[in-house]
Structures are given as C-alpha cells and as structure tokens.
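In: any chance you can model this:
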Amino acid sequence: MATVQLHSVIKRYDGAPVVDAVSLSVRDGEFLTLLGPSGCGKTTCLRMVAGFVTPDAGSVHIGGEDVTQVPAHRRNTGMVFQQYALFPHLTVAQNLAFGLRVRKLPGKEIKRRATEALDRVRLSGYADRYPDQLSGGQKQRVALARALVINPRVLLLDEPLGALDQKLREELQAEIKRIQREVGITTIFVTHDQSEALSLSDRIVVMRQGGISQIGSPQELYDRPVDRYVASFIGKINLVAVTAGALGTDGRLRVQSRQTAEPFDVDLAGGAAPAPGEPLLLALRPERIQIGAGLPNRVQGRVELATYAGDGWYLEVRTQASEPLIVRTSGRAAPAAGDTVTLGWHHSDAVLLRDEAAT
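Out: From the prediction side, this is the model:
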C-alpha cells in the first residue's frame, strides 16, 4: 500500500517548472530517497508533501486522502531540516513538547512521549539543556526526536546531515536507519550525497531538471543504470565509446571500441538488441575490472596514477581503446605508475547505454 502519492505534480517559479509532471508512490514503511544535484526539484517535491508548497497542477495524497489543499499542520507529517530549526529559548524537553501542546495532549502524555523520544535517539539526560549547550549532532538528534514525538504518518528529512562532518554524518546515518526500522515509519529523505542514499534507502529516486531519471533499489541503480546521467551520478563509472556489432546465439552482443575497433562481448540485460553500427557507451564500474590475463574481455594499458584508498588502490590506466580507465583494486600492493598491465572483465560486468551525445 502506498502511504504517499504524487500525481503529475508541477511547480513553477517565474514561469519555469522546477518540478515538471512528477508522479511517485512511496510504500508504507518504506525509506525512499530523493537524490539529485541542487536545483533538480527534490526539495520542492518534499515540501509539497509537507504542505509548505502548493503544486500548480497535480495532486498530493497521504494515506489515500487528497491533501493538496490541506494546510501543513493538518497533514500529520514530521519534518527535519538541515539547520535543526530548534527554539533557542526552550529546553530540549520543551522543544519536544511544543507540537504536543499544540495538539492539546495532557501533561502526563506529553512527558511520557518526550521521554520515549529522547530514549530513542539516545539523549536521555539531556531534557533540561538548551540548544546552545548541544553539539551539532545532538541538535540534529533532538530535531529528529521532535519530528517523531507527534507520531507522524510520514517522516520528511530535508538534507538533515548536510551541516555535519563526515564521521558524525556516518554515525547519524546509522542512527536514522535504526530508528526508521524500529518505528516502521514511512520516510522520504532528500540528499545530494550518493553514498548517503545508497546506505540508507530501500529505493532511490534519481532526479534531474525537475523530472525523474530512474527509480530503483540502490543495487539496481548501481548495477543497472538506465542512462549516462544515472551511471555517472551513482558512484564512479568508466564509460567506453563503442559501436554495436552482431548479437551472438549466446545472448551476448559484440561491440567494438570506436577508437581502435577492439572487440568486447557484453551480456544483454533484456530488451531489444541495438542495431548494428549504433553508437553506445560501455559502462563499467572500477571494482569490476581485474588486473591480469584470463578474462574474456581484455585490454592493455599503462598505469598513469596510483592513489591509496585505505583498503585498496585506485589506478588510472591509459589504454588505446578508451579514455583512461579507473580501476579499483583490493589489498596493500598495486602496480606503480609507469607499469604496463592487462585489464579484464567478465561479460556480465558491463552495461550498455545509449550514447545520446553521438545520436
């Protein structure tokens, strides 16, 4: 069952659409992330769900009810902002109690819920502190607790970790995921950070210029991107310009490098085979490339740069068949700059994409 639905929503500013006919369903209890660069429309979509922005066309539904014209305070959503938005003159407990007092809950119930919410975000003992007595991570936990304490139908998170350092971001990512699983609340999360989206989400919506490029699980988007934009936005990717050749009886397509005519074989992931001669991009993740002979697709190159990455190395390898290939190796040892290496990959390790720039 879908908890949240957007039906062909459009929002314009100064006549230009920032969200252009977006339709989207968020499943009950799902953690869904809106991912994309600044200006792609992801925050506007979130604010339309919250009720802070009214669409110019289309509709917003929560729990099967059309809430397009329902004010924000009557939508039963909880919102967490990047800049916390805590009341500086109220204690932590008073910040949590604010929304409950507006709802006219009895004092005992307010205290019970506030205590439970602070326990959930692991801030027991902080009830009497003021926001300026908290660290950035603690403030964001309070903001999360304040959103949850009202028992919302939907939790909305607008880049809540953007102001934190990397280590604290990772800690709070784990906390958000733990709490969301424990509570089972439908959650919509907005971020431009791909690693954040991959680690937290059940599904990811990749947005571009007010529309949706692809929706899928983190693994689907990473392993099977539908176009160059998604492939480049989700993780590191090598894109080799190739031309489609013949389709074999084994379901593999022969392609050739446009630079050297060197042949490679690729498993087709379903759908119609491209026409012979069609320009394509062979998309290959750095960690899928192996060093050494013996693999069905092979190319030789020279290491131009080796960068240590803690648990392995990133190599930049110049080949004749493509632009420099980025290779991710594991282990402590790696070829040095200037070494000649043979790179290889399996038929199923690459994905073929249309080369829109060449058509």
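In: CA only for contacts and neighbour counts going forward, please
Out: Noted.
In: ok, then the element right after the helix or strand where Glu196 lies?
Out: Assessed by DSSP states H and E, Glu196 sits inside helix 194-200. Stepping forward along the backbone from helix 194-200, the first helix or strand reached (DSSP H and E) is strand 203-208.
In: contact partners of the helix holding Glu196?
Out: The contact list for helix 194-200 (CA atoms under 8 Å, 6 or more residues apart in numbering) reads 31, 33, 35, 173-174, 177, 191, 204, 218, 233-235.
In: redo those as JSON lines? Include distance to Leu281 and neighbour count.
Out: Output for the contacts of helix 194-200, formatted as JSON lines (distance: CA to CA, whole Å; neighbours: other CA atoms under 10 Å):
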{"residue": "Phe31", "distance to Leu281": "32", "neighbour count": "23"}
{"residue": "Thr33", "distance to Leu281": "27", "neighbour count": "27"}
{"residue": "Leu35", "distance to Leu281": "23", "neighbour count": "27"}
{"residue": "Gln173", "distance to Leu281": "34", "neighbour count": "17"}
{"residue": "Ala174", "distance to Leu281": "36", "neighbour count": "13"}
{"residue": "Lys177", "distance to Leu281": "35", "neighbour count": "14"}
{"residue": "Thr191", "distance to Leu281": "28", "neighbour count": "22"}
{"residue": "Ile204", "distance to Leu281": "23", "neighbour count": "26"}
{"residue": "Pro218", "distance to Leu281": "21", "neighbour count": "22"}
{"residue": "Phe233", "distance to Leu281": "15", "neighbour count": "19"}
{"residue": "Ile234", "distance to Leu281": "16", "neighbour count": "21"}
{"residue": "Gly235", "distance to Leu281": "16", "neighbour count": "14"}
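In: one more, for comparison:
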Amino acid sequence: MVERLRQHRERTRAQNCPPSIQAFKNLPIVLANILILFAGTVALLQTYPHFTTSELAPDLPPEDSAPADPAADTDIPSPLQAPIEDTAPPPILTFRPPSSPPVPHSPTLAPSHSPTPQPVSVLYRKLAGIPVYIATIDLKDPETFLHIGLAKNASQANSARSTQGDEPFVHLVRRNRAALTLSGTFFSMDRQKRVMGNLVAGGQFLKFSPWENYGTTLGLRVGNQPEMITARVQGKPRWQDHWFSLTAGPRLLSRGKLWINPKKEGFTDRAVMGSAIRSAIGFPKSGHKLLHVTFLKPVSLKREAEIMRYLGCYEAMNLDGGTSLAIAKGNRILKSPGRNLTNVITVYDTHFPAPKHLKVSWYGFQNSDILAFKDASNPQ
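Out: As a prediction, the model looks like this:
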C-alpha cells in the first residue's frame, strides 16, 4: 500500500510540472538531435561537388589590363564557352500600342533566305560581371527588315540646313511599332541636333554629304549582306549600294582582331574614348546575322571590343551610348535614355512585320541592283 501511494504521488507531481520545467528536462535530447543533424549535413556537403566563381567563369582580361596589340592578341573563347550567367533583368516599362489592322504580306515582297523565320531575340545576361542585353538579328530571315526612325517622323535627318529637333524615346517606339528599337548614331547637342554621318534607309538617303569621311559605317547591300568600312582607312563607302547604312564608331573589330583607333577615325571627344555605358553592333564572318549588345555598366572601348569578339563577331563598331543609350523589344522598353533622341534603329520581324511600303521598297532595291549588275556585265 505504501509503495502504491508513493507511485501515485510521483505521477501526480509529473502531471502538475510546469511546461517550462518539462521542456528544460527534454532540452538535452533536443540538442543531441540538432548536433546529429548538423554533422550529417556537413558530411553530405563535403561529398557534393562544388565550384568557385573563378572555376565557372575564367572570363575576359581585367578592365585595367594593358592596351591590346592586335598583332599579338590572344584568342578569346568561342561564344559557346562564354561565361554567361542568368540573372533577373532590370524593371521594364510596358505600354499598349494603339490597335491597327495587320499589314498584309505578299510572299513576293521578300526573298526566300531561310525556310523558317527567325524572329529577333533579346537576352539579358552577365558577361564577366557586366550586365548586357544581347539582341540577335537573323539577316537570312525573309521577314527581317532594318530601318531608321527619325524624330517627329521626319523625312530627312537633322543637318546644318534643317532640323526637326528630337523626341522622347517612348514616342519613337510607339510610332515605329518594331520588334527592336535601338539608339542609333551620334547627334550634336546644339539647337540643330545635327546627326553624325550619312544615313540610308529603305534604299534612300536620309542624310548625305559627299565630304563625310570620318567614323565607321555599317551598310547592308543586296540580299542583306553586311559590310563595315572605316572611311579614313579604307576609303569612303559606296553609300548608293546600301539598302541600310549608318555611320558611328569608333570601330572595335576588323577581320576578327581588336582595332581601336578613335583619333585616326576623327574622334576627339573624351566621352567617346573614356569609360561609359555603351552599345555596339557587329556580325560574324558568315555575315548571316547581326549582334547588338547594350552594356548597362560603364566599359572602355577595349573591353567593349573584347566582349563583341567573345560573342563571335568578326567586325564590330561602337554606337551611340551614354545618356542616349536605349533599347526596346516590341512595346517593352528595357532601357530608357536620359534624354530625347533624334534617330533610332528599328528592326522588324515576323511578329512585328515591317510596313508594306518598306517591303515593296526592299524588293525594288534588290531587283534594280540585279538589273544594273546585268547591264554592266553585258554591255550592248
């Protein structure tokens, strides 16, 4: 009987024990379980393969490396080996364009370059720690058309004789309704807002002066064949042979080698030759596509050239940047400029078709050039 009473008192005491005291009694067991779990996690991590940042991205030379010597320049890995890391893109501005009936398309208005249309693509990446937008333009796609949009829908670019001023980038995007809208070439900051160099769009001059002899010109010939010419080194381009032509610079790549000589091209502005947020355009040796890169972090011309070659470009040149830097994919503005612009590059594809008049003009340019070639090769 005494033993039963003792056991009953112990059970009653345990049931009436405060929760905090009961938890304290179980604390050694909890801590032991935590230590066992931690030891197991450490052992698992030690057996799991891991990599350092340097192992994953043996990237480009450091920014402050010595100036490149084109003759002694070493090869940069191919685009497939480029250190690219996915990151979340910056915020974008989206607007709803005004509705309008679709532009009818006739198969005869564009040549049969490739069996499957390849629309414009834009990727946000980091290359060697530099955030960029990489736009790929398939020049062999029959729905690809490049054009130049001017402020306030002007028919001629600003010059010393006449000007239409500038315009907010969002207005240019809305009006042109292109797959890709990019900041184009340089312009003066005075009241005239004069556009640099000669411009050709739709096979017609938007600005022309026979005395233009500075900078580097990107031109598209018959069949969307690209060429890049530095006037003071290679002679003036044959602008009349271009369906699309834009002059900017400095040049970054020539025949796959770094070629950076701003003063030889006629550039004297320190802002061009220093470090800035930039944009560049180029093409591989095949000439089948254009690569446009928007640099969202300040880079030098040398660094810009290295990255363009890193992406597979054989020829490349610098475009307008700084506070003019802008890019829009369709109706989404990915990077807004810090000022109004006078000109933009517009690219159309199968999702954002070119205006009918541009397609008709392109087709006429191809035929007229072919006829002229035949006449020249078969004199009467």
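In: what's the TM-score once they're superposed?
Out: The TM-score (TM-score structural alignment, normalised by the length of structure 1) is 0.21; 133 aligned residues with a CA RMSD of 7.0 Å.
In: that older thread, go through the contacts of helix 194-200 of structure 1 and say which is closest to Ala97 of structure 1.
Out: Checking the contacts of helix 194-200 of structure 1 against Ala97 of structure 1 with CA to CA, the nearest one is Lys177 at 23.9 Å.
In: which non-adjacent residue is nearest that closest one?
Out: Nearest residue to Lys177 of structure 1, sequence neighbours excluded (CA to CA, 6 or more residues apart in numbering): Leu200, at 6.2 Å.
In: ok, Val122 of structure 2 next?
Out: In space, Val122 of structure 2 is closest to Ala135, 4.3 Å off (CA to CA, 6+ apart).
In: any idea how far Leu206 of structure 2 is from Ile281 of structure 2?
Out: Going from Ile281 of structure 2 to Leu206 of structure 2 by CA to CA, to the nearest Å gives 20 Å.
In: neighbour count: those two, which is higher?
Out: Comparing Ile281 of structure 2 with Leu206 by other CA atoms under 10 Å, the one with more neighbours is Ile281, at 22 against 18.
In: the spatially closest residue to Thr319 of structure 1 that is not a sequence neighbour: what's it in contact with?
Out: Spatial nearest neighbour of Thr319 of structure 1, chain neighbours left out: Gly301 (4.3 Å); criterion: CA to CA, 6+ apart. By CA under 8 Å, 6+ apart, the residues touching Gly301 of structure 1 are 317-320, 340-343.
In: kindly report the same for Val293 of structure 2.
Out: Residues near Val293 of structure 2 by CA under 8 Å, 6+ apart: 132-135, 279-281, 308.
In: take these and keep only those in strands.
Out: Cross-referencing the contacts of Val293 of structure 2 against strands under DSSP state E gives 132-135, 279-281.
In: Leu5 of structure 2: which of those residues is nearest?
Out: Once CA to CA is applied, the member of those that ends up nearest Leu5 of structure 2 is Val132, at 81.5 Å.
In: tally of neighbours for that closest one?
Out: 20.
In: cool, Glu109 of structure 1 as well?
Out: Glu109 of structure 1 has 12 nearby residues by other CA under 10 Å.
In: ok, the residue nearest to Thr319 of structure 1 to Ala246 of structure 1 distance?
Out: Gly301 of structure 1 is 26 Å from Ala246 of structure 1, by CA to CA.
In: repeat for Arg146 of structure 1
Out: From Arg146 of structure 1 to Ala246 of structure 1 the distance is 60 Å (CA to CA).
In: how about the strands in the stretch 201-350 of structure 1?
Out: Ranges of strands within the stretch 201-350 of structure 1 are 203-208, 211-216, 238-247, 252-257, 263-267, 279-284, 290-291, 297-308, 312-319, 325-330, 340-345, 350-354, based on DSSP state E, counting those that start in this stretch.
In: rewinding a little: got CSV for the contacts of Val293 of structure 2, with distance to Leu199 of structure 2 too?
Out: Formatted as CSV, the contacts of Val293 of structure 2 follow (distance: CA to CA, whole Å):
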residue, distance to Leu199 of structure 2
Val132, 27
Tyr133, 25
Ile134, 24
Ala135, 22
Ser279, 18
Ala280, 17
Ile281, 16
Met308, 24
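In: gap between the two ends of stretch 43-60 of structure 1?
Out: Taking CA to CA, the first and last residues of stretch 43-60 of structure 1 lie 15 Å apart.
In: cool, and stretch 344-357 of structure 2?
Out: In stretch 344-357 of structure 2, first residue to last residue: 19 Å (CA to CA).
In: now swap in stretch 251-262 of structure 2 and tell me
Out: Start-to-end span of stretch 251-262 of structure 2 (CA to CA) is 8 Å.
In: ditto for stretch 4-20 of structure 1
Out: Across its full length, stretch 4-20 of structure 1 reaches 18 Å between end residues, using CA to CA.
In: repeat that for stretch 214-230 of structure 1.
Out: Start-to-end, stretch 214-230 of structure 1 (CA to CA) is 7 Å.
In: likewise stretch 303-316 of structure 1?
Out: Stretch 303-316 of structure 1: ends 6 Å apart by CA to CA.
In: which secondary structure element is home to Val122 of structure 2?
Out: Assigned by DSSP H and E, Val122 of structure 2 belongs to strand 121-127.
In: that strand: which residues count as buried?
Out: 122, 124-127 (16 or more other CA atoms under 10 Å).
In: in TSV: those residues, plus distance to Lys359 of structure 2.
Out: Output for these, formatted as TSV (distance: CA to CA, whole Å):
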residue	distance to Lys359 of structure 2
Val122	23
Tyr124	30
Arg125	33
Lys126	36
Leu127	36
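In: farthest-apart pair in the residues you listed, please.
Out: Val122 and Leu127 (14.7 Å).
In: longest helix in structure 1, please.
Out: Ranked by residue count, the top helix of structure 1 under DSSP state H comes out as helix 166-183.
In: list the buried ones in it?
Out: 169-170, 172-173, 175-176, 179-180.
In: give me the angle between the helix or strand just after that helix and strand 203-208.
Out: Following helix 166-183 of structure 1 in sequence order, the next helix or strand is strand 186-191 (DSSP H and E). Interaxial angle, strand 186-191 of structure 1 versus strand 203-208 (axes from the mean of the first three to the mean of the last three CA atoms, to 10 degrees): 40 degrees.
In: returning to what we had before: helices or strands up against the strand holding Val122 of structure 2?
Out: Using 3 or more CA pairs under 8 Å, 6 or more residues apart in numbering; DSSP states H and E, the elements in contact with strand 121-127 of structure 2 are strand 84-85, strand 130-138.
In: do that again at 10 Å, thanks
Out: strand 84-85, strand 130-138, strand 289-295, strand 327-329 (3 or more CA pairs under 10 Å, 6 or more residues apart in numbering; DSSP states H and E).
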